[in-house]
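1. Got a predicted structure here, sequence first:
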Amino acid sequence: MVTSATHVAPQGTPTTQTRPSRGSEPRRRTPRWRTLRALKGMGFAAPFFLGFLLTFVAPLCYALWESFFTIRSSGLGIGGQTVEFAGFHNFARGLADKAFWASVLRVLVFACVQVPVMLGLAVVMALLLDTVPRRTANRFRLAFLVPYMIPGIVTGLMWLYLYSPRLGPLRGVFSDLGAEVNFFSSGLLWFSIGNLLTWAHMGFNMLIVYGALQAVPREVFDAARVDGASELRIALSVKLPFVRGALVFTGMLSIIGTLQLFNEPLLFRQAAPETVTKDYTPILMIYNQAFDSTDYNYAAALSVLLAVVAGIASFLFYSFTNRRQR
């Protein structure tokens, strides 16, 4: 319902002003409604934060707490063992542990080779997938993602069989070519692990890059074609700059994952214990310190040091790529 009122303007000209009735005024949101809305949003986010606290924050805090203690044994083992506060002794021991830092350097050098190769193949696959119709791309996208969906232990056992010098099918292929190849030798072990990791994670990284490509407006590519750019020029000069953020993200995840290598070296150790030693990777060394040597406190200190190394490596990688982007 609208009411009208006629009044005289200052110049004497009559004007008509309409006023909305009380029933048509916008309804104001009460503070109680805003509180309920905020509680609803917190309810949806609660499972994630609860899982994050229980699976990440709590173990990290517990490891940090355990790293400040050590187990002391009395003389001749008669008095048993006691837990004593050691301060930063375990951290100082870890900083001076040459075997630990050699394993960290080993996996970082491996990451400098394997991560660019894997991301390069993922980018090529994403660019090729972007050139086909979406219905066809959806089928190939699911097929490329299957290796990532297989559990890591199953993947390791499968490739362990393929690499086997006695039972693996690859042995017959190289034998027919007149070559004897041992994938578990010291010279080919990192190649074997890198091939396994590339096969398992290339589809996941491709999916992230492909998603970034789908977010780019198609008009940008059409304008480049109108200007006479070839598909190769469009891929190199137009598409790649748009997916640089996705490449930085996947690169950081790959570096962190490389520092956490455990399943593959542990399985390969069963086939080649003389090559894959107990301190071959940082996580493998931490595992053996905790469960073979039962030195949980020192293993906790090494875990904290490894987390710091992963954080520094990710920060340096992000800073370098961000500087290149500017």
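-> That came through, no problem.

2. CA only for contacts and neighbour counts going forward, please
-> OK.

3. Could you report the distance from the residue nearest in space to the middle of the chain to F204?
-> In the chain, the centroid-proximal residue (C-alpha atoms, centre = their mean) is L253; its distance is 2.9 Å. In this view, L253 and F204 are 11 Å apart by C-alpha to C-alpha, to the nearest Å.

4. what sits in contact with each of these two?
-> With contacts defined as C-alpha atoms under 8 Å, 6 or more residues apart in numbering, no residue is shared by L253 and F204.

5. quick revisit: show me what counts as buried in the helix or strand encompassing the residue nearest to the centre of the chain.
-> Secondary structure from DSSP states H and E places L253 in helix 244-259. Buried residues in helix 244-259, counting neighbours by 16 or more other C-alpha atoms under 10 Å, are found at 244-248, 250-252, 254-256, 258-259.

6. Over to stretch 108-127?
-> For stretch 108-127, by 16+ other C-alpha under 10 Å, it's 108, 110-111, 114-115, 117-123, 125-127.

7. Also stretch 276-285?
-> 276, 278-285.

8. Endpoints of that stretch, how far apart?
-> Its first and final residues considered, stretch 276-285 spans 11 Å by C-alpha to C-alpha.

9. what comes into contact with that stretch?
-> 99-100, 103-104, 106-107, 259-262, 265-266, 268-269, 288, 303, 306.

10. sorry, back to before: as a markdown table, the buried residues of stretch 276-285 with distance to L196 and secondary structure would be great.
-> As requested, those are exported to a markdown table (distance: C-alpha to C-alpha, whole Å; DSSP: H, G, I helix; E, B strand; the rest coil):
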| residue | distance to L196 | secondary structure |
| --- | --- | --- |
| V276 | 16 | coil |
| K278 | 20 | coil |
| D279 | 20 | coil |
| Y280 | 17 | coil |
| T281 | 16 | coil |
| P282 | 19 | helix |
| I283 | 18 | helix |
| L284 | 18 | helix |
| M285 | 21 | helix |
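
11. ok, second structure coming up, stack it against the first:
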Amino acid sequence: MTTITSSRASTDYLRRERRAAWILVGPVVVLYFLFFALPLLLALVESVMATRLSGLGLDGGVRTFVGIDNYRAVLTDPAILDGFGRVLLIGVIQVPVMMILATFMALLFDSGMVWLRSIFQTVSFLPHAIPGVIAALIWGALYLPQISPIVRLLRDWGSAFDFLAEDVVLFSIMNMTTWSWTGYNMIIIYAALQSVPRELFEAARMDGASAFTVALRIKLPLIVPALAITVAFSIIGSLQQFADPAVLMSFTNSIDSRFTPNLAVYSLGTAEGSPGPAAALSVVIALLAFVLSIGVLTLRDRTEDKR
């Protein structure tokens, strides 16, 4: 009898635990399905469909399955391919520069050599707290030759520099991204540095290691996971460039509707009324972000295994 009662109590306990787990996890599962899985599924369906007009097109057209035609259309569009080339340049040039700056700032703050460290950390993070569209408008005003104090100062020095010129505007966007995200990445890297035991640094200094050696040989290898995460997020952010070029379009003719892949998605889905190609391009961007993220994380795991 005691055994039966104990078994029933154990079953009731497991049932309550399972119910509590679903109560905690349920909202996350629902949000994941509504805002990630379902939109992705709809994008996949839309990417293989097209609307064929008949007659005068007054009937709204007929939805038909077109297979990979939408993917073929976007991946053979020279303007869209140029957009992918631009975000590739951002990933190759801007992301390393930003990561070096963020890592240097985090190491500097962690060293304790900065006076009023908390104030400087807050100031470094403030650019990220400014909404992206507002920040882009501010930078657009700073870049516009007619009103920019920077351009006016350069002109007074005899240099007629145009930040919105066709061959310069991409680097201007890189500068905006670096300004907005360096402080954010610095906070993540600094938090990782703070989790490293201080005893390791003290032991290294007792052995005669300089501050530079401690940073290079001890601190950086121990925060590789944090660095990998920030690099992965930055790469994804490069592929998702939208707000900055979209705002700067109103300041210059150097940016068109295909300037970046995300801008092309918006243009195809709204102004051009082509939801199928827009969905196909969205799926391609998502797959690229997934592959690049997996590559960065795999490289991180291999680096950790070699240590």
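-> Thanks, I have the structure now. Predicted model, so just to flag it, every value in this text is computed and none were measured.

12. Quick check: the aligned residue for the residue nearest to the centre of the first structure in the second structure?
-> Correspondence of L253 of the first structure to the second structure, assessed by TM-score structural alignment: F233.

13. need the contact list for its match.
-> So F233 of the second structure contacts S293 (C-alpha under 8 Å, 6+ apart).

14. Now do it against F290 of the second structure, distance only.
-> Where F290 of the second structure is concerned, F233 of the second structure sits at a distance of 11 Å (C-alpha to C-alpha).

15. the strands in the second structure, which residues?
-> 49-52, 62-65 (DSSP state E).

16. Average offset of the last one relative to the first structure?
-> Okay, so that is strand 62-65 of the second structure. Superposing on the first structure and averaging over aligned pairs (mean C-alpha distance after the TM-score superposition for the first structure), strand 62-65 of the second structure comes out at 1.7 Å.

17. That strand packs against which elements?
-> strand 49-52 (3 or more C-alpha pairs under 8 Å, 6 or more residues apart in numbering; DSSP states H and E).

18. what range in the first structure matches the strand it packs on?
-> Against the first structure, strand 49-52 of the second structure falls on residues 69-72 (TM-score structural alignment).

19. mind checking what T252 of the second structure lines up with in the first structure?
-> Per TM-score structural alignment, T252 of the second structure is aligned with A272.

20. I'd guessed that match sits against N182; true?
-> No: contact criterion C-alpha atoms under 8 Å: A272 of the first structure and N182 do not qualify, at 10.3 Å.

21. who touches both of these two?
-> Contacts common to A272 of the first structure and N182, judged by C-alpha under 8 Å, 6+ apart, are absent.

22. What's the separation between the counterpart of P78 of the second structure in the first structure and G187 of the first structure?
-> When the first structure is aligned by TM-score structural alignment, P78 of the second structure is paired with K98. With distances taken as C-alpha to C-alpha, K98 of the first structure is found 22 Å from G187 of the first structure.

23. about what we covered before: can you list contacts of the match of strand 49-52 of the second structure?
-> 81-87, 90, 295, 297-298.

24. Among those, which one has the most neighbours?
-> Neighbour counts for the contacts of stretch 69-72 of the first structure (other C-alpha atoms under 10 Å) peak at Y298, which has 26 neighbours.

25. quick one, what contacts that residue?
-> 67, 70, 90-91, 94, 289-290.

26. Tell me who's in contact with F184 of the first structure.
-> Going by C-alpha under 8 Å, 6+ apart, the list of residues near F184 of the first structure reads 163, 192, 268, 271-272, 275.

27. What's the match for it in the second structure?
-> Alignment note (TM-score structural alignment): F184 of the first structure maps to L164 of the second structure.

28. Aligned to P31 of the first structure, what sits in the second structure?
-> P31 of the first structure maps onto T11 in the second structure, by TM-score structural alignment.

29. State the number of residues packed around the counterpart of N288 of the first structure in the second structure.
-> In the second structure, the residue paired with N288 of the first structure according to TM-score structural alignment is S267. By other C-alpha under 10 Å, the residues close to S267 of the second structure number 18.

30. Could you check how far S267 of the second structure is from I90 of the second structure?
-> The value you get for S267 of the second structure to I90 of the second structure, if C-alpha to C-alpha is used, is 21 Å.

31. Also P27 of the second structure?
-> From P27 of the second structure to I90 of the second structure the distance is 36 Å (C-alpha to C-alpha).

32. can you pull out the helices in the stretch 101-250 of the second structure?
-> 117-129, 132-143, 149-156, 169-194, 198-206, 211-214, 220-222, 224-239, 243-248 (DSSP state H, counting those that start in this stretch).

33. Average separation of the third one from the aligned part of the first structure, please.
-> After superposition onto the first structure, helix 149-156 of the second structure lies on average 1.8 Å away from the residues it aligns with, using mean C-alpha distance after the TM-score superposition for the first structure.

34. tell me which element R19 of the first structure falls in.
-> Going by DSSP H and E, R19 of the first structure is part of strand 14-20.

35. Where in the second structure does that strand fall?
-> By TM-score structural alignment, strand 14-20 of the first structure lines up with nothing in the second structure.

36. Same check on stretch 115-122 of the first structure?
-> Against the second structure, stretch 115-122 of the first structure falls on residues 95-102 (TM-score structural alignment).

37. Check the mean deviation of the matching stretch from the first structure.
-> Mean for stretch 95-102 of the second structure is 0.3 Å (mean C-alpha distance after the TM-score superposition for the first structure).

38. ok, and what's touching that stretch?
-> Contacts for stretch 95-102 of the second structure (C-alpha under 8 Å, 6+ apart): 178, 181-183, 185-186, 189, 231, 234-235.

39. now for F125 of the second structure: what does it line up with in the first structure?
-> F125 of the second structure maps onto L145 in the first structure, by TM-score structural alignment.

40. what about its match, distance to V226 of the first structure?
-> For L145 of the first structure, the distance to V226 of the first structure - C-alpha to C-alpha - is 34 Å.

41. Check R32 of the first structure too.
-> Where V226 of the first structure is concerned, R32 of the first structure sits at a distance of 56 Å (C-alpha to C-alpha).

42. How about L142 of the first structure?
-> Distance from L142 of the first structure to V226 of the first structure, by C-alpha to C-alpha: 33 Å.

43. Compare these two and say which is more crowded by neighbours.
-> Remark: of L142 of the first structure and V226, L142 carries more neighbours, 12 against 9, as counted by other C-alpha under 10 Å.

44. and the residue nearest to I286 of the first structure when sequence neighbours are not counted, what is it in contact with?
-> Once flanking residues are discounted, I286 of the first structure sits nearest to A299: 5.1 Å by C-alpha to C-alpha, 6 or more residues apart in numbering. A299 of the first structure is in contact with 67, 286-287, 289-290, counting by C-alpha under 8 Å, 6+ apart.
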